[in-house]
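Q: missing the sequence, but the structure's below:
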């Protein structure tokens, strides 16, 4: 049987109608039966070592050639003018070796259509972006210049990336976006013979179930672009690398233990922008996305990289409904659930039932029992009971309302939500609920934390007591950061 790729949630398209597709940031890969497991184990022993050795040899060879080609050139030289002469003549050889490294791993790369020249289309727009293996597009496009995070250069493939004469992005630099757009415009409109600029406008990896919002950076120059689509038509999807799913090493292992896999790269006709699109990069990006989605046969969804970060942060902390954070936010908006109503629901929680059925869930929200409220219920439902633990919904709603605030502020609500007496005092059981849902702690770490914070051994702690304790612990410093998207909760 084939591996399964599925999602815990659905999603909504930009017009508010339900799109029966996968959550774009979730990928689940399973070895379905004993046969698959035995086959994978056998190929791990007899096939994987050989492939790894050959691939390493090819990559080292390509890296060595890149080092030769870059000899005597500084980073500033690479950004000032395009390579010429013998340095440029090395590119076809490096591309050939790169393609051979994929073939050595059992992946055949098929190219359809014709790559336009730089004069026809200075920019190549590639989607969907779903895997680190998408890097094969660099070899397939004769080493076009990629948009790359500067921190990604601190590894052994840095020389190969530098050989494409990339456009650098410092993702945490507040001026990086403007500087990147400026450099893309300069490259695309230059009279010099630069390589084509290659962009992945989605900005993050998805599971290819849809095309998410295209970032407009590559469309600011207002020049023609060539859309390029990538497919992986394999029986088992061992390449998709999303925020929730198998890690890179597991995917690489499972891919290299397949007898054969394939990647299809298709060059679509050059897209020439209208005057309106030249004036509006977002419109230009949206229309190109529509063309690519039609060619792929998938819908478009207005999800962004920021939505991905929000879901990742929620999952990291243990927030209920984390992977559907964007959808929960959309549903709340469609149901007219504003912040003021959330405050009323929080205030009334203590005197109400904690477990609710679908109709009561809608009643508690003060909204009609319809498709939207049912979908919101389904996101938080406990399968064993068929009911929703209402504090879990309220906590997720608080997280979305306070997403730019510190975790400490979220905790102030959580202490009230999970205390059945509504006094803001949590016993061990209630604190474990909060710690696993707001702090990303496991049960053992939550128990240890509770015992340390309960100095008087009263059997409960208040919010103020916990905050006082947390302020003295460096491993809990993330609680007080105003933006924890780059801070991972640490277990004690």
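A: Received it, and whenever you're ready, just let me know what you need. Because the structure is predicted, anything quoted here is derived from the model rather than measured. Numbering: from 1, shown residues only.
Q: only C-alpha atoms for contact and neighbour calcs from this point on.
A: Will do.
Q: residues contacting residue 386?
A: residue 357 (CA atoms under 8 Å, 6 or more residues apart in numbering).
Q: at 10 Å what do you get?
A: 355-358, 377-378, 380 (CA atoms under 10 Å, 6 or more residues apart in numbering).
Q: Which ones among those map onto helices?
A: If you go by DSSP state H, the contacts of residue 386 have 358, 377-378, 380 in helices.
Q: Kindly indicate the member of the contacts of residue 386 with the most neighbours.
A: Within these, neighbour counts (other CA atoms under 10 Å) peak at residue 377, which reaches 24 neighbours.
Q: my guess is it contacts residue 362, does it?
A: Yes. Counting by CA atoms under 10 Å, residue 362 is a contact partner of residue 377 at 8.2 Å.
Q: Comparison target below:
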């Protein structure tokens, strides 16, 4: 370990009057000396990065970006469980109808700004200017309570499940988990093969909750997605030797 002592930093008059400015300038000097980039992360961001549990966030990059935009919109203080429930009901009432930027601003009671446009674009998967507002609510719940993923999953089922039997279709569950885990190209064939029930393309919250409780390594063992950790652990051991099957 190498320790470098930087010159004593004496705050200017402006910095003495503004401690946040003082801290920011010292931080920049430290980053420059370490040759490291500056990344603005809050305490809430830390909670997102360190989420745990069977549905812990796999890749936090997109959710951290979303969270910072949400904070810029002033929605941090409004992220309460009761408000989420209201948004869940309003999103469910849309019955999967995709909405444009103006409708999103109405849904959130916000003016259209550059930041809101950025948020909207994060969910514009088809590039047609329309988004599924249910996915926004799921992302909001995920960053609001990153260590309570099962509560977010229950909330998601309320928006996507059939009114008749409480089932969520496989493709909808894939979309839900992609948002919650921060992954892409999620494949649920492993999960539904393990369930091996009469219905292989849909599932209830109770069934999924029970399955996850029985399989604490649910994500690692039953899901597949781009850059899944399983894909990086099959080929080499600690000595760098390839132990995969030979062709």
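A: Looks like it came in fine. These numbers were taken from a predicted model, which means no experiment stands behind them.
Q: Where does residue 77 of structure 2 sit: helix, strand or coil?
A: coil (DSSP: H, G, I helix; E, B strand; the rest coil).
Q: ok, so what distance separates it from residue 216 of structure 2?
A: Taking CA to CA, to the nearest Å as the measure, residue 77 of structure 2 falls 33 Å from residue 216 of structure 2.
Q: Translate residue 65 of structure 2 into the numbering of structure 1.
A: Matched to structure 1 by TM-score structural alignment, residue 65 of structure 2 sits across from residue 324.
Q: rewinding a little: possible to save the ones in helices among the contacts of residue 386 of structure 1 as CSV with distance to residue 290 of structure 1?
A: Compiled in CSV, those are given as follows (distance: CA to CA, whole Å):
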residue, distance to residue 290 of structure 1
358, 36
377, 32
378, 30
380, 32
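Q: Nearest to residue 305 of structure 1 among those residues?
A: Of all those, residue 380 has the smallest distance to residue 305 of structure 1: 23.7 Å, by CA to CA.
Q: quick one: contacts for that closest one?
A: 320-322, 324, 328, 386-390, 392-393, 396.
Q: In structure 2, point me to whatever sits opposite it in the alignment.
A: Aligned against structure 2 by TM-score structural alignment, residue 380 of structure 1 finds its counterpart in residue 123.
Q: Test my guess that residue 88 of structure 2 contacts residue 107.
A: No. With contact defined as CA under 10 Å, residue 88 of structure 2 does not count as touching residue 107 (11.3 Å).
Q: Which neighbours do those two have in common?
A: Shared contacts of residue 88 of structure 2 and residue 107, defined by CA under 10 Å, 6+ apart, are found at residue 133.
Q: So between these two, which is more surrounded?
A: Comparing residue 88 of structure 2 with residue 107 by other CA under 10 Å, the one with more neighbours is residue 88, at 21 against 14.
Q: quick one: that one and residue 81 of structure 2, what's the gap?
A: 10 Å.
Q: cool, residue 93 of structure 2 as well?
A: 19 Å.
Q: quick one: residue 405 of structure 1 from residue 411 of structure 1, how far?
A: 11 Å.
Q: Next: residue 375 of structure 1.
A: 27 Å.
Q: measure stretch 140-150 of structure 2 end to end?
A: 14 Å.
Q: How far does that stretch sit from its chain's centre?
A: Using CA atoms, centre = their mean, to the nearest Å, the distance from the centre of stretch 140-150 of structure 2 to the centre of the chain it belongs to is 8 Å.
Q: So for stretch 195-212 of structure 2, what gets flagged as buried?
A: 202-205, 212 (16 or more other CA atoms under 10 Å).
Q: what stretch of structure 2 does the helix or strand hosting residue 37 of structure 1 fall on?
A: Assigned by DSSP states H and E, residue 37 of structure 1 falls within helix 34-46. Counting by TM-score structural alignment, helix 34-46 of structure 1 lines up with no residues of structure 2.
Q: Equivalent analysis for stretch 392-400 of structure 1, please.
A: Using TM-score structural alignment, stretch 392-400 of structure 1 pairs with 135-143 in structure 2.
Q: again, but for stretch 354-365 of structure 1
A: With TM-score structural alignment as the criterion, stretch 354-365 of structure 1 aligns to 97-108.
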